[in-house]
Structure formats: structure tokens, C-alpha cells
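Participant: No letters, just coordinates:
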């Protein structure tokens, strides 16, 4: 029974990693490619590491496998966010089917400054109060 579970985890992990690779090749822009690699590859590696932990069954190997899974779950989203933000700031083209670009009103491409959402809300509130007093 354990062999069936290990085999399913290995095949599932390999399938998710294959999907991540296909996503990198087929998806249209940086942000969608990052989504494919972050989600699919992380899940694929986690499944393979679970199969490794089941196969060896030693405390040291299981601890390392869970350490790898935890490390990936903590670092992959942060790395994807950083790469996506850097790609946006250097002018990576968005897909033509992108419906919403929430950074555009807050980002100045000449100075490379990004206003926070709180600054934007404060400015909108200030502008509405100014228009009310006029």
C-alpha cells in the first residue's frame, strides 16, 4: 500500500512539474509564467519530497524532506513577488488579455517610485475634501 502511495506522489509531483515547464513555454507573459512555476513546481517538489520521506522512513530524511517543503513554501511566493515586481518596473510587457493593472496609477516609470495604497487613498480623501470646500 505504501508503494502505491509513493508511486502516486512521485507521478503526481512529476506531472505538476511538467505542467510548470509547459506553463513557462506556453503562457504569454512574465506574470502568468511566474504563477505557473510558483504554484505547480512548488506542489510538484512537495509531492516528490513526501514520497522520499515515505520511502526512507528515517527520522533524519523525513525531517530534511519537511524542511525542504517548508523552505519552498516560505520562499517561492516571496521570490515570485520580487521577480514579478522587478519585471514590471523594467517594463516587461503585460499580456494583451490582462484586464486590470493596479500598479499603473501608483507607479511613476520616470522616477521608478511606487506610491503605496495608503498614500493614494489619503490623496483621494484630501482631494475630495478640497473639492467639497470649494
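Facilitator: Received, thanks. Nothing here was measured: the structure is a model prediction, and the numbers come from that model.

Participant: from here on, contacts and neighbour counts on C-alpha atoms
Facilitator: Noted.

Participant: Give me the spatial nearest neighbour of residue 19, chain neighbours excluded.
Facilitator: For residue 19, ignoring the flanking residues on the chain, the nearest one in space by C-alpha to C-alpha, 6 or more residues apart in numbering is residue 40 at 6.7 Å.

Participant: Name the residues of stretch 87-102 that are buried.
Facilitator: With burial defined by 16 or more other C-alpha atoms under 10 Å, the residues of stretch 87-102 counted as buried are 88, 89, 94.

Participant: before we go on, here's another structure to hold up against the first:
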């Protein structure tokens, strides 16, 4: 029974990893691609690791360490990539209405000049 449950969890994780790949192809700009790739791939990786943990219980500690690494590095790397893309003025999609980082930087510049 645990083999079946582990295989199903791995399959669901593979679906999320596939959807991350589709998101990278379908999203209109770099910022939405980063978000789609990070969120779906993080969940997909964690589900695959959980499925492997169910399938092979003796690997649990190693898989937990890998899951911790994935949970810490994926959001941090996507944040750094998006900040770098914003800093070099990578264009946003035409449908983007709010640029909160630009507004925050403008407010900080105004307060610094006072």
C-alpha cells in the first residue's frame, strides 16, 4: 500500500513540475515566469521528495535535508533574480498595473533627499 501512495505522491509532484515548465513557456514576462517556475517547482520537488520518503522510508533524513534546502533556496534565488531583473529595468508585461518596488524605491529616494 505504501508503494502505491508513494507513487501517487510522486505523480502529483511530477504534474506540478510539468506545470512549472509550461508556466515558463506561457507567461508573458520574466517576473511572472520566475514566479510560475518557483512556486510550482518548489511544490513539485517537495511532493516528489515526500513520495520518495514514503516509498523508501530509510532515506527520510536525507530527503528531509534536501527538502529543507529546496525550501530555503528556491524562494531566495527567485527573489534575487527578480530584484536583479528589476534593477536592470527588464520590461514588464503590458498588463502589469502596479510596480511596488519602483514605488518603494521612489519613496526611499524622496526621503533620502529631504
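Facilitator: Ah, there it is. Since the model is a prediction, treat every value here as computed from it, not as a measurement.

Participant: thinking again about what came up before, kindly reformat the buried residues of stretch 87-102 of the first structure as CSV containing secondary structure and distance to residue 21 of the first structure.
Facilitator: Below are these laid out as CSV (DSSP: H, G, I helix; E, B strand; the rest coil; distance: C-alpha to C-alpha, whole Å):
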residue, secondary structure, distance to residue 21 of the first structure
88, helix, 22
89, helix, 25
94, coil, 20
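
Participant: Which position in the second structure pairs with residue 68 of the first structure?
Facilitator: Aligned by TM-score structural alignment, residue 68 of the first structure pairs with residue 66 of the second structure.

Participant: before we move on, back to that, what residue of the second structure takes the place of the residue nearest to residue 19 of the first structure?
Facilitator: In the second structure, the residue matched to residue 40 of the first structure (TM-score structural alignment) is residue 40.

Participant: The helix or strand where residue 49 of the first structure lies vs the second structure, mean deviation?
Facilitator: Element membership of residue 49 of the first structure [criterion: DSSP states H and E] is helix 42-56. Between helix 42-56 of the first structure and the corresponding residues of the second structure, superposition yields a mean separation of 1.0 Å, by mean C-alpha distance after the TM-score superposition for the first structure.

Participant: buried ones in that helix?
Facilitator: Across helix 42-56 of the first structure, burial judged by 16+ other C-alpha under 10 Å covers 42-55.

Participant: Surely residue 38 of the first structure is in contact with residue 80?
Facilitator: Yes - the criterion here is C-alpha atoms under 8 Å, and residue 38 of the first structure meets it with residue 80 at 6.7 Å.

Participant: more neighbours, the two?
Facilitator: Set residue 38 of the first structure next to residue 80 and count neighbours by other C-alpha atoms under 10 Å: residue 38 wins out with 21 against 18.

Participant: and the more buried one, that's in a helix?
Facilitator: Yes - applying DSSP: H, G, I helix; E, B strand; the rest coil, one finds residue 38 of the first structure inside a helix.

Participant: Between which two of the buried residues of helix 42-56 of the first structure is the distance greatest?
Facilitator: Spatial extent of the buried residues of helix 42-56 of the first structure (C-alpha to C-alpha) is set by the pair 42 and 55 at 19.9 Å.
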